[in-house]
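K.L.:
Sequence isn't available, so here's the structure alone:
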């Protein structure tokens, strides 16, 4: 069904006065009808082929869509078979989902019937599963390599992390948090994560800011002048003093 009522004005040569809304309409059609060809998208939305190609290429470049090879079964016409476009998990995320609400409800239930210890146990297990096999690699590395390896491991799990030199050590910055909405109600998730970082890095760490509390990134300070692992590590999570949040690396 045509979605033109939701589209901005767009000329047949592909120029648009509202690329964002048009791209969202293209993505929605992929979600509802994919895998689908570019020609089918153009026909359904009554857009030019160049305009649709531009939006599809942008979605693919951003990791929100992918092209699948057309089936070779049956009679084939002249030329190369048209590719079929489909949304990726990242592309479907732009339309939202109820996973956060479900997770919050589950943790509320766990807290009510299992108590705080059950929630803390879940938080510790979650961090262990999050880092998985990377934990052994990080622990085996030299102290000045661990923060970078941890950032890489977190990035592969969707946290867009970076390790940057700052102050008397390194600042581990996580620019995205897939569970920020849940952690806002259950900060024990952040506390367990911070404790796991300290254990892996072999040093005291200090959480300066969190996305769950409204900051632009989760920032953890990792000093590099503290003796290596083998000692009991302490952690400092973000306090009620919001002045700490300004101490993020540029």
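P.N.:
Perfect, I can see it now. Since the structure is predicted, the reported quantities are computational estimates derived from the model, not experimental observations. Residues are numbered from 1 along each chain as shown.
K.L.:
From here on, just use CA atoms for contacts and neighbour counts.
P.N.:
Fine.
K.L.:
Give me the most central residue, the protein.
P.N.:
Nearest to the mean C-alpha position of the chain, by CA atoms, centre = their mean, lies residue 158 at 3.6 Å.
K.L.:
Would you agree that one is in contact with residue 176?
P.N.:
Yes. Using CA atoms under 8 Å, residue 158 is in contact with residue 176, at 7.1 Å.
K.L.:
putting a second one here so we can go through both:
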């Protein structure tokens, strides 16, 4: 590496780290990014400004309950261009292949392919989750780790009681990146197959609330869990699961 080029290379790598962190944790504030990445606030703000200018991220004003004192805080999420920047060219090739498969053999063939593909992931994850035990929250934690390992930038957080006022709480499972987002936009069978696999792996009926393929900034799945199953130290907020 040319010594004169080193600062630019390091700057580019740091920008990529910021973009990846927003993919994994968005909506996320500049302060949270600085803490998570071990960067100074001015450095994070500089990268955020560059990413906004490049139209790879967009900012959103946090709701009142999530702000500190002073002016309204902004949180950042990936834009459509940002998601595409993290996508592989193989995703576009896969979409072309799926169109050909649908034309030659019908939509049912695409659905069976999606189920087979997700089935391979499910089979690999099943042993890990089985070793975790029956507690839903613990199984979600293992699933998050497995999904992140496979490039889905997953995370989870507890959410509060549903509007019914019953004792049921839940966990919101999020995926900040989808390796097949472009294909899933045209072929929702991939999202459906994944949701069904989550239900089987976790042993509860999960509900898909949002998807990257439909234009949301993150894939969100609600996993119901009894109050006693909520991870220790986590206090669910009052509101129910939202998109």
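P.N.:
Okay, I see it. None of the values given here were measured: they were computed from a predicted structure.
K.L.:
Now do the contacts for the residue nearest to the centre of structure 1.
P.N.:
By CA atoms under 8 Å, 6 or more residues apart in numbering, the contact list for residue 158 of structure 1 reads 176, 177, 178.
K.L.:
counterpart of it in structure 2?
P.N.:
Counting by TM-score structural alignment, residue 158 of structure 1 lines up with residue 151 in structure 2.
K.L.:
For the longest helix along structure 2, buried residues please.
P.N.:
When structure 2 is scanned for its longest helix (criterion: DSSP state H), the result is helix 107-132. For helix 107-132 of structure 2, burial by neighbour count (16 or more other CA atoms under 10 Å) applies to 107, 110, 111, 113, 114, 115, 118, 119, 122, 125, 126, 129.
K.L.:
which residues are in contact with the helix or strand just after it?
P.N.:
The helix or strand immediately downstream of helix 107-132 of structure 2 is helix 136-149, counting by DSSP states H and E. Residues outside helix 136-149 of structure 2 that contact it (CA under 8 Å, 6+ apart): 125, 128-129, 132-133, 153-156, 171, 173, 202-203, 225, 229-231.
K.L.:
Sitting in helices, which of the residues you listed do you find?
P.N.:
Those of these mapping onto helices are 125, 128, 129, 132, 202, per DSSP H.
K.L.:
circling back to that earlier point, so the residue nearest to the centre of structure 1, which state does it fall into?
P.N.:
Taken by DSSP: H, G, I helix; E, B strand; the rest coil, the conformation at residue 158 of structure 1 corresponds to coil.
K.L.:
Residue 98 of structure 2 contacts residue 110, correct?
P.N.:
Yes. Under the criterion of CA under 8 Å, residue 98 of structure 2 makes contact with residue 110 at 6.6 Å.
K.L.:
And residue 104 of structure 1, how far from residue 180 of structure 1?
P.N.:
Separation of residue 104 of structure 1 from residue 180 of structure 1 (CA to CA, to the nearest Å) stands at 11 Å.
K.L.:
Tell me where structure 2 has strands.
P.N.:
Ranges of strands in structure 2, per DSSP state E, are 28-29, 57-61, 74-78, 154-159, 169-175, 207-210, 219-225.
K.L.:
what would those strands look like in JSON lines with mean neighbour count?
P.N.:
Shown next, in JSON lines, are the strands of structure 2 (neighbours: other CA atoms under 10 Å):
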{"stretch": "strand 28-29", "mean neighbour count": "19"}
{"stretch": "strand 57-61", "mean neighbour count": "18"}
{"stretch": "strand 74-78", "mean neighbour count": "23"}
{"stretch": "strand 154-159", "mean neighbour count": "22"}
{"stretch": "strand 169-175", "mean neighbour count": "24"}
{"stretch": "strand 207-210", "mean neighbour count": "18"}
{"stretch": "strand 219-225", "mean neighbour count": "23"}
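K.L.:
Include distance to residue 190 of structure 2 when you put those strands into a markdown table, please.
P.N.:
Formatted as a markdown table, the strands of structure 2 follow (distance: least, CA to CA, whole Å):
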| stretch | distance to residue 190 of structure 2 |
| --- | --- |
| strand 28-29 | 27 |
| strand 57-61 | 25 |
| strand 74-78 | 21 |
| strand 154-159 | 17 |
| strand 169-175 | 14 |
| strand 207-210 | 12 |
| strand 219-225 | 13 |
